[in-house]
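Novice: Give me coordinates for this.
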Amino acid sequence: MVWKCCVTPPTKRFSKKDSISPSRRIRSDSARRNLKPHFWESLKTVTFNILLATPLSEDGMKALSSAQDVRIGKTDTIPLADADALIAGEEMVVDKSLLKLAPRLKLIGRAGASLTGIDLDEATRRGIIVMNTPGVDAVTVAEYTFAMLLAVTRYVVHAHNAAAIGQLDNPLLGKQLKGKTLGIIGFGRVGKEMAHRATAFGMEVLATDPFVAESQVAGLKLKLVGMRELLERADIVSLHTTLTPETHHILNAQTLALTQPGVVIINTKDTHLIDEPALLEMLNNGHVGGFATDVIQPGSSLLRHPKVIHTQRMRYNTVEVQRDLSVLIAEQVLDALHGIDFRNAVNLPFMDGYETLAPLMDMGEKIGMLEYYLGHHAPIKRIEISVIGSEMADSIKPITVAILRGLLAPALGNTVVNYINAPVIAAERNIFVTQTKGREVSPYPNLLTCRVLWEDDGDIEIAGALFNQTEPRIVQVDRYRTDFTPEGIILVMGSYDVPGVIGRVGTFMAENHINIAGWRTSRVEKGGNTLSIISIDEPLSDELLNELRSNEFVRHATQIIFD
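Specialist: Model (predicted):
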């Protein structure tokens, strides 16, 4: 299996002068192999209490009842404190306060793909498996999205309402889909199903997704383009991307202004993907010709707007999906409780030894984050991971998973990428990963090095060491030796080795009331380039960061905020 990923971090930062030797590939084991054997032993109880907090279909209930060692009930028959497994829908919040009331809970099953309302970190800390049922509703959601597309472009709702009050002669003229261009933002399962349906209607299809490479759409009748080109060319824009800090308000005043006059917007994914006031203004001035949504907020200013049709979470409401979701989650819960399989688990159930692993994985994840934020604007060609020291060698697999999560989560979202599914997401994107153990001499008793190579032949190498077995420290960024703790707010600044840099940057920070907590500068040679790691107490605004970058002595500057 060749792993290759189309990750497109912000901007190109470093050259390709550093390298380490590639070595053997790693393979992603199943979730079951990540669990200690004694975990299954702990699940061998006389009867499992399964608490149902959401209704299941008749077929789903039959699947659950087929097991002889389970007791099924609602809160009136099974108290939360006695539950071994909880099956819940999106309407239930499973937070820290609820988990405190469930000391026996071993498993949370979400009947659906969304994990909204589940405290994954708290569940993981408590050793509770969380699983969902992704992909079951892709066809149903695509069908409903296309139904809304047809309804808004052909004024179906308006015509129905007019006919209902006796106005049978409707003067509204709709748009024919054949020959039009559909722009799909986010090309996952639903996006692919949308593309198939649009092609059948004779539409041209454009798609944008930073984690999809050309090779992954080979054979599909569509074109992968950048966000700007999609917005400029599409007659209809349909949103299917995951909500992350990067995609929050992905359609705003600036991006909507790039679209064609009369563009139609479809959103059945998440209300926060669109800046509502900006959309309302565009609807009112006629630039946006129509909007259809299944995720409108109560009290929204778009309710009853003449150019808007809206429903609320109807996209996956079909007999078939509810049946399939019920059966799937029932089978998954039973298999997990019996230690047979842990498919669609979305968190790694750390058992004994997590306290030892945690600092190593924390360092790996932060190295992955640094690789992402300092990375090149090109698809990733390869990730090379090297470790020195017996402790790291024994833990190289979970460390690798942590690096992948740190690299992928900034783009896809922290609730989307976690320790159990990071290898799966990487494999889906064909990431190529190599791994080496202890082949170099190091001044550190333990050393983790990660080198990411991009298709443009650029690469970045970042190394970290664990001090006192608990404190992650970054000791190398590309060719530059350094020593800093990846926490809080840091500014990674490349500059030229000339007098006055520290003074001018310090003055700039002071004038803008930004306190510098620490500063580490290194250089490869006198009079060449330098790299500074600056810890600050308050984040720089975008305006201040751009002002700093505009100085003639600054080669690049990236601000990173570690949670």
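Novice: going forward, measure contacts between C-alpha atoms and count neighbours the same way
Specialist: Noted.
Novice: Give the full set of residues in contact with the residue nearest the centre of the chain.
Specialist: Geometric centre of the chain, nearest residue: Leu412, 2.0 Å, by Cα atoms, centre = their mean. Contacts here follow Cα atoms under 8 Å, 6 or more residues apart in numbering; on that basis Leu412 touches 242-244.
Novice: Would you list the buried entries among these?
Specialist: Listed as buried from those are 242-244; burial here means 16 or more other Cα atoms under 10 Å.
Novice: what's near enough to touch the residue lying closest to Asn344 once chain neighbours are set aside?
Specialist: Of all residues not flanking Asn344 in the chain, Met131 sits nearest, at 5.4 Å (Cα to Cα, 6 or more residues apart in numbering). Contacts for Met131 (Cα under 8 Å, 6+ apart) come out as 107-110, 343-347.
Novice: Swap in 6 Å and give it another go.
Specialist: Met131 is in contact with 109, 344-346, counting by Cα atoms under 6 Å, 6 or more residues apart in numbering.
Novice: One more: Ile87?
Specialist: Per Cα under 6 Å, 6+ apart, neighbours of Ile87: 52-53, 108-110.
Novice: how near is Thr124 to Val130?
Specialist: 8 Å (Cα to Cα, to the nearest Å).
Novice: what do you get for Asp76?
Specialist: From Asp76 over to Val130 the distance is 23 Å, taken as Cα to Cα.
Novice: So which of those two has more stuff around it?
Specialist: Higher neighbour count among Asp76 and Val130: Val130, with 26 against 8, using other Cα atoms under 10 Å.
Novice: ok, Gly73 - how many residues close by?
Specialist: 15.
Novice: Nearest residue to it in space, ignoring adjacent ones along the chain?
Specialist: Leu51 (5.4 Å).
Novice: my guess is that neighbour contacts Leu86, does it?
Specialist: Yes - assessed by Cα atoms under 6 Å, Leu51 is found in contact with Leu86 at 4.9 Å.
Novice: tell me the contacts of Leu86?
Specialist: 50-51, 108.
Novice: how about a cut-off of 7 Å?
Specialist: Shown in contact with Leu86 (Cα atoms under 7 Å, 6 or more residues apart in numbering): 50-52, 107-109.
Novice: Also this sequence, please, to line up against the first:
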Amino acid sequence: MPKVLISDKMDPLAAQIFRNRGVEVDEITGKTPEELKAIIGQYDGLAIRSSTKVTKDILSAATNLKVVGRAGIGVDNVDIPAASAAGVVVMNTPFGNSITTAEHAIALMFALARDLPEADKSTQAGKWEKNRFMGVEVTGKTLGLIGAGNIGSIVADRAIGLRMKVVAFDPFLTPERAVDMGVEKVTLDELLSRADFITLHTPLTDSTRNILSAENLAKTKKGVRIVNCARGGLIDEAALKAALDSGHVAGAALDVFVTEPAKESPLFGTPGFISTPHLGASTNEAQVNVAIQVAEQMADFLMTGGVTNALNMPSLSAEEAPKLKPYMALAERLGALVGQLEGDAIKNVAIEVEGAAAELNQKPITGAVLKGLMGVYSDTVNMVNAPFLAKERGLDVREVRHDREGDYHTLVRVSVTTEQGEKSVAGTLFANSEPRLVEIFGVKVEADLVGTMLYVVNEDAPGFIGRLGTKLGEAGVNIGTFHLGRRTAGGEAVLLLSLDTPAPEPAMWDICRLPGVKTVKSLRF
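Specialist: I've put the predicted structure just below:
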């Protein structure tokens, strides 16, 4: 019988589910790291919340551990690389807190609209300042969603029920999905200029960090009110304070901060500012939901081998894994490539396999493509939830299997539909194990997709490669490998360079200004 330790306080239903499924369970909470290390060796599973820190040191003592289940979405307290190296599956429950977090965002929006915290404080102080607290109605106002995924869609539904107009900015929101949600899809700049209220529901990635920067805050409508229950770091906190002080932003409510616990912040004490201590998931219902989900997921894995919401393991059988591993690595890199190049505009995705790849289970290959594609914009995507996230955002995903023989013994092609038409990238395996790009947007280019890379599209002309190398050299950037392809002599050429270090922004601008350059993008694999 498998044995699980619940090391953080969790709803009693979790332990009951384990027992009902035939899993022995101990509930021992509040242990120090040394105490946990002394007992963890006897357990097959570890169920945690946010208190227990699953470090490399703990994992080294967990000689029988097979799975760590986090009741909640954040896994900052788990050393995932160390868990992977030890063969320990790490699971979370990414959707258990959705309704609770969405409702908290709506609650903060109302608090801003009517200045409730200050009105409460004033009234309890016996002041009765009725004329001081002149609020605004939410009815008829425009709500701007930055991020229209699971939580954002729930907020939209509630806001529409309040007779608000909802506009949304989301790179993966299709027009069809927007219609289903009852929202209008817009650009970020249009959202900033139109929204009376802005709520953020996007993960923190390189592309979303400080998405509400000083520059973007200046683009907002005067008197806008801003709510963030998603991730600290999406808003430049110093810039937000300045916007509040100037009166351009009428109010802001944050449940999350760049540094947590937020014992101090430049925003504290600023008129119009409301804060809560990361309460997005703090309801009785949410705690029950995530406890039930983590127990069910872990029991499935320990009793049947089923894998759900794993962050470091695909849903594969033991027989399929060795054969599919290199194909999945290739597929994930192709997805990451097309996502970084065309992510904002993608409407549909097609994954085609031919040759040896057509003889395998295509689902893990598709999952790997979507993991790479969605990973450009999500910090919680994995092999299991990537297809769900793609479907939720309205992406039409097709799988195509070809029996034909092509130029390569095996080939994986990822095609995406954008407003400019269909674009595709393709790759193969060298020596049946090494992923290799062989085509990008119709141009034959052979390249390893690894580390930091630079993608350049230019007019094929004598001397260009030398000028490009000079600009990188002047910036102190060393070129590792150089890959070149072109449509025709003198036509459009594509360069893929692997770099020892990322090119600094001034160098990127210098390259953009080189004669004949059409596109320059930094890539990361």
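Novice: What does the residue nearest to the centre of the first structure correspond to in the second structure?
Specialist: In the second structure, the residue matched to Leu412 of the first structure (TM-score structural alignment) is Ser378.
Novice: three-state assignment of that match?
Specialist: Assigned by DSSP: H, G, I helix; E, B strand; the rest coil, the conformation of Ser378 of the second structure is coil.
Novice: And it, how close does it get to Gly96 of the second structure?
Specialist: Relative to Gly96 of the second structure, and taking Cα to Cα, Ser378 of the second structure is found at 17 Å.
Novice: Spell out the residue ranges of the helices in the stretch 251-400 of the second structure.
Specialist: 284-304, 321-342, 362-374, 386-392 (DSSP state H, counting those that start in this stretch).
Novice: Could you look over those and pick the most buried one?
Specialist: Greatest average neighbour count among the helices of the stretch 251-400 of the second structure goes to helix 362-374 (a mean of 26), per mean count of other Cα atoms under 10 Å.
Novice: Next, the angle from that one to helix 321-342.
Specialist: Interaxial angle, helix 362-374 of the second structure versus helix 321-342 (axes from the mean of the first three to the mean of the last three Cα atoms, to 10 degrees): 30 degrees.
Novice: what's the mean gap between helix 362-374 of the second structure and the aligned bit of the first structure?
Specialist: Superposing on the first structure places helix 362-374 of the second structure at an average distance of 2.5 Å from its equivalents, by mean Cα distance after the TM-score superposition for the first structure.
Novice: counting contacts, what elements does that helix pack onto?
Specialist: Applying 3 or more Cα pairs under 7 Å, 6 or more residues apart in numbering; DSSP states H and E, one finds that helix 362-374 of the second structure makes contact with helix 321-342, helix 386-392.
Novice: which other helices and strands contact the last one?
Specialist: This means helix 386-392 of the second structure. For helix 386-392 of the second structure, the elements it packs on are helix 362-374, judged by 3+ Cα pairs under 7 Å, 6+ apart.
Novice: Tell me which residues are up against the helix it packs on.
Specialist: With contact meaning Cα under 7 Å, 6+ apart, helix 362-374 of the second structure is reached by 327-328, 331-336, 338-339, 351, 381-383, 386-387.
Novice: Considering those residues, which is situated nearest to Ser60 of the second structure?
Specialist: Asn382 (24.6 Å; Cα to Cα).
Novice: The closest one: neighbour count?
Specialist: Neighbours around Asn382 of the second structure, by other Cα under 10 Å: 25.
Novice: picking that back up, how many residues are close by the residue nearest to Gly73 of the first structure?
Specialist: Neighbour count for Leu51 of the first structure, taken as other Cα under 10 Å: 25.
Novice: Using the three-state scheme, assign it.
Specialist: strand.
Novice: The second structure: which residue goes with that one?
Specialist: By TM-score structural alignment, Leu51 of the first structure lines up with Leu5.
Novice: Same check on Asp294 of the first structure?
Specialist: Per TM-score structural alignment, Asp294 of the first structure is aligned with Asp255.
Novice: Quickly note the distance from its match to Val89 of the second structure.
Specialist: 30 Å.
Novice: I'd guessed the match of Leu51 of the first structure sits against Tyr43; true?
Specialist: Yes - with contact defined as Cα atoms under 7 Å, Leu5 of the second structure reaches Tyr43; the gap is 6.4 Å.
Novice: Which residue ranges of the stretch 201-350 of the second structure form strands?
Specialist: 224-228, 249-254, 273-275, 348-355 (DSSP state E, counting those that start in this stretch).
Novice: residues contacting the alignment partner in the first structure of Val353 of the second structure?
Specialist: Under the alignment (TM-score structural alignment), Val353 of the second structure maps onto Ser386 of the first structure. Residues counted as contacts of Ser386 of the first structure (Cα under 7 Å, 6+ apart) are 435-437, 448-450.
Novice: And the contacts of the helix or strand harbouring Lys471 of the second structure?
Specialist: Assigning secondary structure by DSSP states H and E places Lys471 of the second structure in helix 464-474. With contact meaning Cα under 7 Å, 6+ apart, helix 464-474 of the second structure is reached by 507, 511.
Novice: Stretch 347-356 of the first structure too?
Specialist: 124, 127-130, 418-420.
Novice: Can you measure across it, start residue to end residue?
Specialist: Start-to-end, stretch 347-356 of the first structure (Cα to Cα) is 18 Å.
Novice: For Asp59 of the first structure, which non-adjacent residue is spatially closest?
Specialist: Nearest non-adjacent residue to Asp59 of the first structure, counting by Cα to Cα, 6+ apart: Val327, 6.1 Å away.
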